[in-house]
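Participant: let me see the structure of the following:
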Amino acid sequence: MRIIGGTYREQCAFPSHHELTGSGMRAAAALAGSGVEVLLTSAIHQSEQIEADVVAATYGVTANWLMRTRSVSFSYFTPLNAPVISGIGSRLQQDIDESDDVVLAFGMIESGHVKVAGRRVVVDPQRPRNLTEEDLPAVSADEQAWTLNEREVRQLTGIDDVREGAKRLIADRDLSVVVTKRGPRGALVTTAGYQQTVGACVTESVFPIGSGDVYASAFAWAWGNAGADPVEAATIASNAAAQWCETRNYPIPMDVLDGSVTRDVVPPAGSGLVYLAGPFFNLQQRWLVDVVKDALSPGVWSPSHEVGPGGLEVAKKDLEGLEHCDSILALLDDNDPGTLFEAGYATKMGIPVVTYAENLDAEGAKMLIGSGAQHFTDLSTAVYKAQWAAATRAAERAPAEE
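Facilitator: Okay, here's the model as predicted:
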């Protein structure tokens, strides 16, 4: 199996993460224990040669290095923030032209010509910004699958409805499979004959940086090498991505890749609405609310954005919004009385409560935690848990509302 993809420096401030990996290296490392020979073709700058060799050897990756004109790095403040990318404008110093029985090709930051061929080829565009035709590799394959996120589907088709967009990709590009990755809402598998949602796997903690890389590698392994059908492969990929999010360990265990070990799944039919409770009275508070709102979208109701600041009249409007939600995410670092009141109100209504604070006031939060609220000190985990709680409650309520 051949993997073509980037080797980039990644750093995140909260939680701390700093390593030379990137999409190609991570995907190859994830499959190092799969029993299939995995060869990585990637690009590095000459200043990274020694470190890249050490990283590849550490993870058991056989790498074919090409040179690029500049080093490339991704810097995140949190995993929920868009990265600051250094090295845009870097170029491959030679073209990539690879073939194998099974090929996984990621989009790369470096400009240059990429051509791949195989019996089954999986393409993951992996573009953090605007995606264009020039970013896609030239592919020759008996069967071809794409794994994309929702933004990429919309950019390539111009269709807002990702279900219809995925169908358009199948028809217009003669693809066998399109897998639309939807983060905490799982994935949508589309073929010429059907569409099926695969629910996200539940984890105790969530580190989402790189989860899409692991997802694509596990899907390529299961669909390309193991002969799994697209839904089975997407299910294995979801479990593999969950393993990475929870442990950040390589390689993915074989019992996960072969489907022997699976996790609980969030109901794929449940979407749910998360109420975002938190103070927004100064710059840092408003910044955090905005970051979390973007991460929760589109399934979020934020009083900061829906109602805004005001006088006593906002209380009724905020609580009316809360009553239509399926979970609440309460930002508690500032011990805001309004946020605590909203969380208590949700508890009384039977709405699941998820709280986030790096430094929780244990005495102040005693009633919330003691009445079943889930508390997390990691922001990404809190966001995912709130979405999963909303999806579960929405799915449980759906039959009664039909």
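
Participant: CA only for contacts and neighbour counts going forward, please
Facilitator: Noted.

Participant: which parts of the stretch 251-400 of the chain are strands?
Facilitator: Listed in chain order, the strands of the stretch 251-400 of the chain (DSSP state E, counting those that start in this stretch) span 274-277, 300-301, 327-331, 353-356, 374-376.

Participant: export the ones you listed to a markdown table and tack on distance to R173?
Facilitator: Output for these, formatted as a markdown table (distance: least, CA to CA, whole Å):
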| stretch | distance to R173 |
| --- | --- |
| strand 274-277 | 36 |
| strand 300-301 | 34 |
| strand 327-331 | 40 |
| strand 353-356 | 42 |
| strand 374-376 | 43 |
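
Participant: with P128 as the reference, name the closest of the ones you listed.
Facilitator: Across these, P128 has its closest neighbour in strand 300-301 (22.9 Å, CA to CA).

Participant: what comes into contact with the closest one?
Facilitator: With CA atoms under 8 Å, 6 or more residues apart in numbering as the test, strand 300-301 has contacts from 273-276, 293, 321-322, 325.

Participant: would you map the helices across the chain?
Facilitator: When secondary structure is read from DSSP state H, the chain shows helices at 22-30, 49-59, 150-157, 162-173, 211-220, 230-247, 254-257, 283-296, 303-306, 314-323, 337-349, 366-370, 379-401.

Participant: what does the longest one contact?
Facilitator: Put plainly, it is helix 379-401. With contact meaning CA under 8 Å, 6+ apart, helix 379-401 is reached by 78-80, 184-185, 204-208, 266-274, 292, 295-296, 299, 325-329, 352-356, 375-376.

Participant: that one versus helix 283-296: what angle between them?
Facilitator: Per axes from the mean of the first three to the mean of the last three CA atoms, to 10 degrees, the angle that helix 379-401 makes with helix 283-296 is 50 degrees.

Participant: next one: helix 379-401 to chain centre, how far?
Facilitator: Here helix 379-401 shows a centroid-to-chain-centroid distance of 17 Å under the convention CA atoms, centre = their mean, to the nearest Å.

Participant: and it, what's buried?
Facilitator: Of the residues in helix 379-401, those scored as buried under the neighbour-count criterion (16 or more other CA atoms under 10 Å) are 379-395.

Participant: returning to what we had before: now the buried members of the contacts of helix 379-401.
Facilitator: The neighbour-count test (16+ other CA under 10 Å) marks 78-80, 184-185, 205-208, 266-274, 292, 295-296, 299, 325-329, 352-356, 375-376 as buried among these.

Participant: can you lay out the helices of the chain as TSV showing distance to V72?
Facilitator: As requested, those are arranged in TSV below (distance: least, CA to CA, whole Å):
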stretch	distance to V72
helix 22-30	10
helix 49-59	13
helix 150-157	22
helix 162-173	30
helix 211-220	17
helix 230-247	23
helix 254-257	30
helix 283-296	25
helix 303-306	36
helix 314-323	44
helix 337-349	41
helix 366-370	43
helix 379-401	25
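
Participant: I have a second one here; can you model it like the first so I can compare?
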Amino acid sequence: MQGPCEGGSVTRSLTIVGGFYREICRFPPSDEYWGSGGRAAAAIKELAISTKLVTAAESLAQPFLAAISQTVGFSFQSTPIPTTVVFRYDHGLSTPIISPPIHELERVHLKGCGDCVLQFGMLEADVDVTAKIIIYDPQNPLSPKHFHSTVRPDRLAYVLNATEAKRLGNNNDLMKAIAKVVKDSEADVIVIKRGPRGALIWQNEQITTIPAYQVENVWPIGSGDVFAAVFAAKWGIDGINAVDAARSASRATSDYVQTRSLPISREVIDEESALPIAQISDKHFEADTFDVYLAGPFFNMAQLWLIDEARAALAGMGLRVFSPYHDIGIGTALEVAPKDISALKKSRVVFAILDGVDPGTVFEVGFARAEQKPVIAFAQCTPEEPLKMVAGTGCEVVADFVSAIYKTAWAVWQ
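Facilitator: Below you'll find the predicted structure:
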């Protein structure tokens, strides 16, 4: 097999350097081999680009990599490693358990080169990249590192999430962090992925907002990989401006999170989406108000675990959450109920956990609807009949946890 840096250049060719990992999710259940590199290579099949994946894979993973490569139509260069890195998620917004532990991984050395390279950060490899055009996604929210190469590319783009940008920029103010990243990296373009809020593009001293699209179902695992791949194809290969490239990437990502289908069709990437644009309002409210009131039972370990997960997921969206368990605590009816009602009145949207049809939660939902507040009701395993009054009074009942979180965020921002 041809080495990663051998041979002449190919017209419209993209080299992707990234991991090939096993990804396991409990809810909804999924067990697949993808990783950033594999998913990115698969995403752009229909864009008529000669794509090569430079990665590392153990012998047990090689058949999966070969099958995806053959089906999708990209070539690959794989360096042997002792074991496949596995990401285990409870749900799509949970922090994955990584095995083997990162400190036990035996790192290998990879080289990637070509006219245009998309480089993802890798847990199991150190990478040297040489190219005229480089798109760099560190894929490390805890400890991201700047792009490094002995040869300066002609064009360099960073694709980051907000946490990575703040850590690289050493500032919790995102705009100030971006300015620091620009100064330190000398990048031509900085892309900030913001999930349900879309993206921000820094280019030529200007910031442009790229919209997200509202979808009914959200599968977030790998969404950033799809965004980076399509952005690299449009900005790096097609040479279109960064703003338009990011709009194409946003359309592709919205399609992916709703369908989980790869590759992304050319029509989705290149044409205006029929999906509604997420309307994001940055209105400022009083300090004692809340974006979300978290309603749900917390009388046993399973219930309290779900309350914690919902609170963390909503806060991770940048929302100010009021949780009766965390913000009031356990008490008598006369101690707790008035405080709950006061917080409900001060909250914009209610996220209600309705499995088990807890009477207190149902009361909170009814009170919220009487106050004309939007209610997103998460009910994974409750039949339709007990929820008739909930659904019939304008609440949106959602069976998927992550989709319910996203819908809540969009309801707050409208």
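
Participant: out of the strands of the stretch 251-400 of the first structure, nearest to D213 of the first structure?
Facilitator: Proximity to D213 of the first structure, assessed across these by CA to CA, is greatest for strand 374-376 (25.3 Å).

Participant: the second structure: matching residues for that closest one?
Facilitator: Taken onto the second structure by TM-score structural alignment, strand 374-376 of the first structure occupies residues 396-398 there.

Participant: residues in contact with that stretch: which ones?
Facilitator: Outside of stretch 396-398 of the second structure, the residues that reach it under the criterion CA under 8 Å, 6+ apart are 375-380, 390-391, 404.

Participant: quick one: which of the contacts of strand 300-301 of the first structure is nearest N249 of the first structure?
Facilitator: Lowest distance from N249 of the first structure to those (CA to CA) belongs to K293, with 29.2 Å.

Participant: and that closest one, how far is that from A277 of the first structure?
Facilitator: When distance is defined by CA to CA, to the nearest Å, K293 of the first structure is 10 Å away from A277 of the first structure.

Participant: so for the two, which residues contact both of them?
Facilitator: Common neighbours of K293 of the first structure and A277, using CA under 8 Å, 6+ apart, are S302.

Participant: who has more neighbours out of these two?
Facilitator: Just comparing K293 of the first structure and A277: by other CA atoms under 10 Å the higher neighbour count belongs to A277, 26 against 21.

Participant: quick one, what contacts that one?
Facilitator: With contact set as CA under 8 Å, 6+ apart, A277 of the first structure has these partners: 302-303, 328-331, 339, 342-343.

Participant: which one (most neighbours) among those?
Facilitator: Of all the contacts of A277 of the first structure, L329 has the most neighbours under the rule other CA under 10 Å, reaching 32 neighbours.

Participant: touching, that one and A357? I think so.
Facilitator: No. L329 of the first structure is not in contact with A357 according to CA atoms under 8 Å; the separation is 10.8 Å.

Participant: neighbours of G310 of the first structure, how many?
Facilitator: Other residues near G310 of the first structure number 8, with proximity taken as other CA under 10 Å.

Participant: where in the second structure does stretch 115-123 of the first structure fall?
Facilitator: On the basis of TM-score structural alignment, stretch 115-123 of the first structure is assigned to residues 128-136 in the second structure.

Participant: what of stretch 44-51 of the first structure?
Facilitator: Using TM-score structural alignment, stretch 44-51 of the first structure corresponds to residues 57-64 of the second structure.

Participant: buried sites along that stretch?
Facilitator: By 16+ other CA under 10 Å, the buried positions in stretch 57-64 of the second structure come out as 57-58, 61-62, 64.

Participant: nearest to A162 of the second structure among those residues?
Facilitator: Distances from A162 of the second structure to these, taken by CA to CA, are shortest for A57, at 29.6 Å.

Participant: mind giving me TSV with the buried residues of stretch 57-64 of the second structure and columns for distance to F74 of the second structure?
Facilitator: Supplementary listing: those in TSV, determined by distance: CA to CA, whole Å:
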residue	distance to F74 of the second structure
A57	16
E58	19
A61	17
Q62	14
F64	13
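
Participant: ok, so of these, who is nearest D188 of the second structure?
Facilitator: A57 (32.5 Å).

Participant: contact partners for the closest one?
Facilitator: Neighbour list for A57 of the second structure: 20, 78-81, 83-84 [criterion: CA under 8 Å, 6+ apart].

Participant: which of those residues fall within strands?
Facilitator: Secondary-structure check on these using DSSP state E: residues within strands are 78-80.

Participant: most neighbours, which of these?
Facilitator: Within those, S78 tops the neighbour count with 19 neighbours, counted by other CA under 10 Å.

Participant: that one maps to what in the first structure?
Facilitator: When the first structure is aligned by TM-score structural alignment, the residue opposite S78 of the second structure is W65.

Participant: so who does its match touch?
Facilitator: Each residue near W65 of the first structure by CA under 8 Å, 6+ apart is listed here: 41-44.

Participant: by neighbour count, which of those residues wins?
Facilitator: Using other CA under 10 Å as the neighbour test, the contacts of W65 of the first structure are led by A43, with 32 neighbours.

Participant: so that residue sits against A63, correct?
Facilitator: No. Counting by CA under 8 Å, A63 is not a contact partner of A43 of the first structure; they are 9.7 Å apart.

Participant: what's around E306 of the first structure, how many residues?
Facilitator: E306 of the first structure is flanked by 11 other residues according to other CA under 10 Å.

Participant: and E385 of the second structure, by the same measure?
Facilitator: E385 of the second structure: 9 surrounding residues under other CA under 10 Å.

Participant: just give me the match in the first structure for it.
Facilitator: Following TM-score structural alignment, the counterpart assigned to E385 of the second structure within the first structure is E363.

Participant: and if you look at E164 of the second structure?
Facilitator: With TM-score structural alignment as the criterion, the equivalent of E164 of the second structure in the first structure is E152.

Participant: how far away is that match from P125 of the first structure?
Facilitator: 8 Å.

Participant: for R248 of the first structure, same thing?
Facilitator: Using CA to CA, which is the criterion applied here, R248 of the first structure is 22 Å from P125 of the first structure.
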